[in-house]
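Colleague: just to be clear, the model below is a prediction. Sequence and coordinates:
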Amino acid sequence: MATKHQPYSVFSNQDIPKSADVKVGIVVSEWNGDITEKLFQGAYTTLLENGVSKNNIFIYKVPGAFELPLACKMLINKNTIDGVIAIGVVIQGETKHFDYVCQGTTQGLMQCQLDTLKPISFCLLTDQNKQQSIDRSGGKYGNKGIESAITCLKMIHFIKNL
């Protein structure tokens, strides 16, 4: 008997406020581009489906995941952005490089949020192998780009309504 794969985490896509006036940046890592492109497409389509105008979506590419925090902070500081989706993929290799990149990127994105008081939606896959990343970028466990876009919109509206 076949079983249906379910995402490991369950999120609500209910009650997403329409977002015509919202400005969102998307910063995408070029490393593992076949996977980050699928995550980007999921995020971009979700923003459009929830009312964000194409003119209010600002897309930038960076070489790798480690560059995401700086790019997000510069994007927020130079533009009137309400929130950012940071997209990257780091796949475990044979050295500790994976640990340093994942930890540095994660801490950098959190610090950027706290410094700028703007939400940065965390769409950084940190998987043990490429198949796990494929499964989370439109495969059997969904698309984390979609989840990240929904999270970003919800946080933008949370902040605007405080």
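Modeller: Arrived safely. Numbering: from 1, shown residues only.
Colleague: can we go C-alpha only for contacts and neighbour counts from here?
Modeller: Will do.
Colleague: what comes into contact with the host helix or strand of Leu48?
Modeller: Element membership for Leu48, per DSSP states H and E: helix 33-49. Residues outside helix 33-49 that contact it (C-alpha atoms under 8 Å, 6 or more residues apart in numbering): 26, 28-30, 54, 87-89, 123, 133-134, 137-138, 143-150.
Colleague: nearest spatial neighbour of the most centrally placed residue in the chain, skipping sequence neighbours?
Modeller: Centroid-nearest residue in the chain: Cys123, 3.0 Å away (criterion: C-alpha atoms, centre = their mean). Leaving aside its sequence neighbours, Cys123 sits nearest to Ile87 (C-alpha to C-alpha, 6 or more residues apart in numbering; 4.7 Å).
Colleague: my guess is the residue nearest to the centre of the chain contacts Val84. True?
Modeller: No: judged on C-alpha atoms under 8 Å, Cys123 makes no contact with Val84 at a distance of 10.2 Å.
Colleague: just the strands in the protein please.
Modeller: 24-29, 57-62, 83-91, 120-127, 137-139, 142-143 (DSSP state E).
Colleague: quick one: Thr116 and Phe66, what's the gap?
Modeller: According to C-alpha to C-alpha, to the nearest Å, Thr116 stands 19 Å off from Phe66.
Colleague: comparing those two, which residue is more hemmed in?
Modeller: Neighbour count, other C-alpha atoms under 10 Å: between Thr116 and Phe66, Phe66 has more, with 21 against 14.
Colleague: ok, second structure coming up, stack it against the first:
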Amino acid sequence: MSQVLSVSNNDSGASLAGGSGQSRIAFIKAGWHSDIVDQSLAGFRRELEALGQPTDRIDVFEVPGAYEIPLQAKRLAKTGGYGIVVAAAFVVDGGIYRHEFVADAVVSGMMQVQLETEVPVLSVVLTPKTFQESPEQIAFFTEHFVTKGAEAARACVATLENQRALAS
């Protein structure tokens, strides 16, 4: 089950605005390793601000884990209210099962969503080969998610601009 963490219906934005719901951004984040994953949203928001874009157009949804992202992305894309979906998760080997099947299912599912709905789905789903919960690795991946969130913000702006150019 998803939870809306912040929603704004203010349509007074700059470049991302465009005056329709299509300019809204759905940001899905997995709750697993949330202390690390949440940094992607922080980096995403900071970079949008640095690019002079409104951050009040971001609706944030939390799902339990990465595996739930594709379905949530599809449901959000099908509403017609979002011009783009961004998804963030940290898929690591928990020692009980191989994380590769989860990573593959999530990334393939996100690709399928965008192909079926024609709503772009950007990935901040990181799947490192190894992760140990040591202070060094936690610090590294925490900062890495900030960087990846910023990269996703730049990709978001470019993708929405491309979408607008195709529409006109």
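Modeller: Received, thanks. These numbers come from a predicted model, not from an experiment.
Colleague: out of the strands of structure 1, flag the one nearest His157 of structure 1.
Modeller: strand 83-91 (10.0 Å; C-alpha to C-alpha).
Colleague: what about the closest one, how far off from structure 2?
Modeller: Following superposition, strand 83-91 of structure 1 is found to deviate from structure 2 by 0.7 Å on average (mean C-alpha distance after the TM-score superposition for structure 1).
Colleague: how distant is that strand from the center of its chain?
Modeller: Relative to the centre of its chain, strand 83-91 of structure 1 is centred 4 Å away, using C-alpha atoms, centre = their mean, to the nearest Å.
Colleague: kindly report the same for stretch 122-142 of structure 1.
Modeller: Distance, centroid of stretch 122-142 of structure 1 to centroid of chain: 12 Å (C-alpha atoms, centre = their mean).
Colleague: and stretch 145-159 of structure 1, by the same measure?
Modeller: That offset, for stretch 145-159 of structure 1, works out to 10 Å (C-alpha atoms, centre = their mean).
Colleague: so where is it in structure 2?
Modeller: Per TM-score structural alignment, the counterpart of stretch 145-159 of structure 1 in structure 2 is residues 149-163.
Colleague: average gap between that stretch and structure 1?
Modeller: Looks like 1.3 Å for stretch 149-163 of structure 2 (mean C-alpha distance after the TM-score superposition for structure 1).
Colleague: mind listing what's buried in that stretch?
Modeller: Within stretch 149-163 of structure 2, the residues that qualify as buried are 149-153, 156-157, 159-160, counting by 16 or more other C-alpha atoms under 10 Å.
Colleague: quick check, nearest of those residues to Ala14 of structure 2?
Modeller: For the buried residues of stretch 149-163 of structure 2, the nearest to Ala14 of structure 2 is Val157 (11.4 Å; C-alpha to C-alpha).
Colleague: I'd guessed Gly104 of structure 1 sits against Phe66; true?
Modeller: Yes: taking C-alpha under 8 Å as the definition, Gly104 of structure 1 is a contact partner of Phe66 at 6.9 Å.
Colleague: report the separation between the residue nearest to Ser133 of structure 1 when sequence neighbours are not counted and Asn32 of structure 1.
Modeller: Computed as C-alpha to C-alpha, 6+ apart, the closest residue to Ser133 of structure 1 that is not its neighbour in sequence is Asp127, at 6.1 Å. Per C-alpha to C-alpha, Asp127 of structure 1 is found 12 Å from Asn32 of structure 1.
Colleague: give me the number of residues near Asp74 of structure 2?
Modeller: I think there's a mix-up here, since residue 74 of structure 2 is Lys and not Asp. So Lys74 of structure 2, with other C-alpha under 10 Å, has 20 neighbours.
Colleague: which residues does it contact?
Modeller: Lys74 of structure 2 neighbours (C-alpha under 8 Å, 6+ apart): 113-114, 117.
Colleague: swap the cut-off to 10 Å and go again
Modeller: By C-alpha atoms under 10 Å, 6 or more residues apart in numbering, Lys74 of structure 2 lies in contact with 85, 109-110, 112-114, 116-117, 119, 121.
Colleague: give the PyMOL command for selecting the buried subset of those.
Modeller: The buried residues among the contacts of Lys74 of structure 2 can be selected in PyMOL (16+ other C-alpha under 10 Å) with this line:
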select buried, resi 85+109+110+113+114+117+119+121
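Colleague: go through the contacts of Lys74 of structure 2 and name the one nearest Lys78 of structure 2.
Modeller: Nearest member of the contacts of Lys74 of structure 2 to Lys78 of structure 2, counting by C-alpha to C-alpha, is Thr117, at 6.6 Å.
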